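> Show me the folded form of this:
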Amino acid sequence: MRIFFTGGSGKAGRHVAPYLAAQGHQVTNADLVALDHPAVADLRVDLTDAGETWSALAGLATFDELDLPGQPSYDAVVHFAAVPRILLRSDSATYATNVLSTYHVLEAATRLGVPKIVFASSETTYGICFAQGERRPLYLPVDEDHPTVPEDAYAMSKVAGEATARSFQARTGTDVYGLRINNVIEPHEYAELFPAFLADPALRRRNIFAYIDARDLGQMVQRCLETDGLGYQVFNVANADLSVAATTTELRERFYEGVEVRRELGRDETFYAIDKARELLGFAPEHSWRDVLPQP
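Here you go, the predicted structure:
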């Protein structure tokens, strides 16, 4: 597939864009900063500018395409570009940048007839991660039907992005899949970060004790590209296990007393339900911190 990938130079994108290229796709990284990966084409694009976004999506990706009899169109858009969390820019700039860029990408992609759009939403939409003070899920495991009532600018922008995506899908019938991505962990971060998480599981409370390996996120995007006909969908994206050594029972007793449990949970099963992605896409995460670190 010929893929227009926004934000390929970010923490998640710098793993996912090359992963897709390794699967045989032609990937163009639309970002303000170059990825400089030999298998991925770089194109500097300001996605908050509607004209730039449209022009980039309608244009060439590489010099090799000049030799084709006609200019090719993109088969898919993967939209990861964003201010990636709070406390990097002002709240107003975070919200405006994320909402406007998402609108421009979705508008250009659907009007240009791109048949598949995958966009990054966030775990933060559930209103727990960046809440002021203590927030607990309404029930466990947290699935895609859990209410999304965030208080912070970043999560608000992601909820707005989901509403925008659903509207463009309803208008056009294009397959548009949103990924509520949990905390992205790069392979080297297991050794750097997880010893502290194993010593003090409270450090992972705001992430609902979940995580997603950047390599498994690549697999998730590939599954979305391979699966057609689902219309508009949102999917939780996480690894299958907890990000701490404590068991589900221990965590429930310590952090979630009185929270409804809607089904039986495995000893180390994530509280951030990925059942929908497994059932509709065949998502099967392969990596775990348990493969790297000795377990207590």
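> contacts, neighbours, all on C-alpha from now
OK.
> What segments of the stretch 101-250 of the chain are helices?
153-172, 189-199, 214-226, 248-255 (DSSP state H, counting those that start in this stretch).
> Now mean neighbour count too, for these, in CSV please.
As requested, the helices of the stretch 101-250 of the chain are exported to CSV (neighbours: other Cα atoms under 10 Å):
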stretch, mean neighbour count
helix 153-172, 21
helix 189-199, 15
helix 214-226, 21
helix 248-255, 14
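> Minimum distance to residue 291: which of those helices has it?
When those are compared by Cα to Cα, helix 189-199 sits nearest residue 291, at 9.6 Å.
> quick one: the closest one to chain centroid distance?
Computed by Cα atoms, centre = their mean, to the nearest Å, the chain-centroid distance of helix 189-199 equals 22 Å.
> With respect to residue 15, which of the helices of the stretch 101-250 of the chain lies nearest?
Closest approach to residue 15 among the helices of the stretch 101-250 of the chain is made by helix 214-226 (6.2 Å; Cα to Cα).
> What is that closest one packed up against?
In this structure, helix 214-226 packs against helix 13-22, strand 116-122, with contacts taken as 3 or more Cα pairs under 8 Å, 6 or more residues apart in numbering; DSSP states H and E.
> to compare against the first, here's another:
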Amino acid sequence: MAERVVVTGGSGRLGPWVIREFLEHGYEVVNIDTRHPQEPLCPTVIADLAQLGDAVDVLEGADALVHLAAIPAAGLRPNEFTFRNNVLSTYNVLAAASLLGMSKAVITSSESSYGLVFALHPFSPQYVPVDEDHPQLPQDSYGLSKVVNEATADMFHRRSGMQVVSFRLGNVIAPDMYENFPSFIHNPRERERILWSYIDTRDAAVAYRLAVEADGLGSMRLNIAADDTSMDIPSRELMAVSYPDVRDFRAPLEGYETLLDNRRAKQVLGWQPVHRWRDHVNV
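Predicted structure coming up:
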């Protein structure tokens, strides 16, 4: 078992939950970020991962890398900056991990890599639930950065044999964010671009730990999403309203099932999301 895990971006929304998960299972954890967290759970090192030297320095002595650090969405910074930051920092941490002989890394990709989320010219998924084999067709620098990062993971696996798992996360929801759900759960147009997906930070954190503990995965992409959508509307009705042209349904969809297919993560990691928005919201 890896003993020392470096988590980049541990001061963000998801990071503290990932850090807690590793700490609670006996790991030594170091957080790498550009700012200190609100709650200090473990040592934090301020570093610029756009600099390869910084990446090598902060990863020295670690057994595994969990890379969360990124500009987290399109439109927050200029397009070129978003692309350069996300691609260069991911290249650098994987290059550093490879140079240091590390065998395990998990990087953070996104459902945005499929292209629907920030598309300038909206389009429909080719089929649902969208699985990891669905074409990635981004029209934005953020989604493109995630596609490039997954290819970077492939390259470093070929180069060094390092296992790199790329998580295509659904919309990340911390527990305090469930209070916002009543404002949109009856309006399918509000979250149609993300296929109404979500993933609780606690369930995502478990997936990161399981990916570090797994062996023999090579370079693999995995969707990480809750079992249900974020809506109080059956999934087939959501599709009929927002994507009526889609005819290829690859699951029964008899209730509120996720439209971002999470079955592969369950199969290869033994992972099971347990937190549902309905446990926190009266409907």
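> ok so, going back, including distance to residue 56 of structure 1, could the helices of the stretch 101-250 of structure 1 go into TSV?
Formatted as TSV, the entries for the helices of the stretch 101-250 of structure 1 read as follows, by distance: least, Cα to Cα, whole Å:
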stretch	distance to residue 56 of structure 1
helix 153-172	19
helix 189-199	34
helix 214-226	21
helix 248-255	47
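> Just tell me which of the ones you listed ends up closest to residue 12 of structure 1.
helix 214-226 (6.1 Å).
> Give me the mean distance between that closest one and structure 2.
Once fitted to structure 2, helix 214-226 of structure 1 is off its aligned match by 0.9 Å on average (mean Cα distance after the TM-score superposition for structure 1).
> If I take that helix and helix 13-22, what angle do their directions form?
Orientation check (axes from the mean of the first three to the mean of the last three Cα atoms, to 10 degrees): helix 214-226 of structure 1 against helix 13-22 gives 50 degrees.
> for helix 214-226 of structure 1, the distance to its chain's centre please.
Chain-centre distance of helix 214-226 of structure 1: 10 Å, with Cα atoms, centre = their mean.
> do the same with stretch 108-124 of structure 2
Between the mean C-alpha location of stretch 108-124 of structure 2 and the chain-wide mean there is a distance of 14 Å, by Cα atoms, centre = their mean.
> Would you map the strands across structure 2?
Counting by DSSP state E, structure 2 has strands at residues 4-8, 28-33, 44-46, 64-67, 104-110, 163-169, 172-173, 199-200, 219-224.
> Need those strands in TSV (columns: distance to residue 14 of structure 2 and mean neighbour count).
Listed next are these as TSV, based on distance: least, Cα to Cα, whole Å; neighbours: other Cα atoms under 10 Å:
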stretch	distance to residue 14 of structure 2	mean neighbour count
strand 4-8	11	24
strand 28-33	12	23
strand 44-46	15	17
strand 64-67	11	25
strand 104-110	11	26
strand 163-169	11	26
strand 172-173	7	19
strand 199-200	9	26
strand 219-224	13	24
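> Turn the ones you listed into TSV, columns for distance to residue 272 of structure 2.
What follows is the strands of structure 2, written out as TSV (distance: least, Cα to Cα, whole Å):
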stretch	distance to residue 272 of structure 2
strand 4-8	22
strand 28-33	24
strand 44-46	30
strand 64-67	20
strand 104-110	18
strand 163-169	14
strand 172-173	16
strand 199-200	11
strand 219-224	10
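> what's next to stretch 120-127 of structure 1, contact-wise?
The set of residues that contact stretch 120-127 of structure 1 without belonging to it, under Cα atoms under 8 Å, 6 or more residues apart in numbering, is 79-80, 129-130, 135, 137, 146-151, 154-156, 158-159, 161-162, 178-183, 207, 236.
> quick one: that stretch aligns where in structure 2?
Mapped onto structure 2 using TM-score structural alignment, stretch 120-127 of structure 1 covers residues 108-115.
> And for stretch 227-239 of structure 1?
When structure 2 is aligned by TM-score structural alignment, the counterpart of stretch 227-239 of structure 1 is residues 214-226.
> With stretch 7-22 of structure 1 instead?
Residue correspondence for stretch 7-22 of structure 1 in structure 2, counting by TM-score structural alignment: residues 9-24.
> Buried residues in the matching stretch, which are they?
Judged by neighbour count using 16 or more other Cα atoms under 10 Å, the buried positions of stretch 9-24 of structure 2 are 9-12, 14-23.
> can you tell me which two in these are farthest apart?
Pairwise distances across those peak at 16.9 Å for 12 and 23 (criterion: Cα to Cα).
> what does residue 288 of structure 1 align to in structure 2?
With TM-score structural alignment as the criterion, the equivalent of residue 288 of structure 1 in structure 2 is residue 276.
> nope, residue 78 of structure 1 is what I meant
Looks like residue 78 of structure 1 aligns to residue 66 there (TM-score structural alignment).
> Please name the residues that touch its match.
The contact partners of residue 66 of structure 2, taken as Cα under 8 Å, 6+ apart, are 5, 6, 7, 8, 105, 106, 107, 208.
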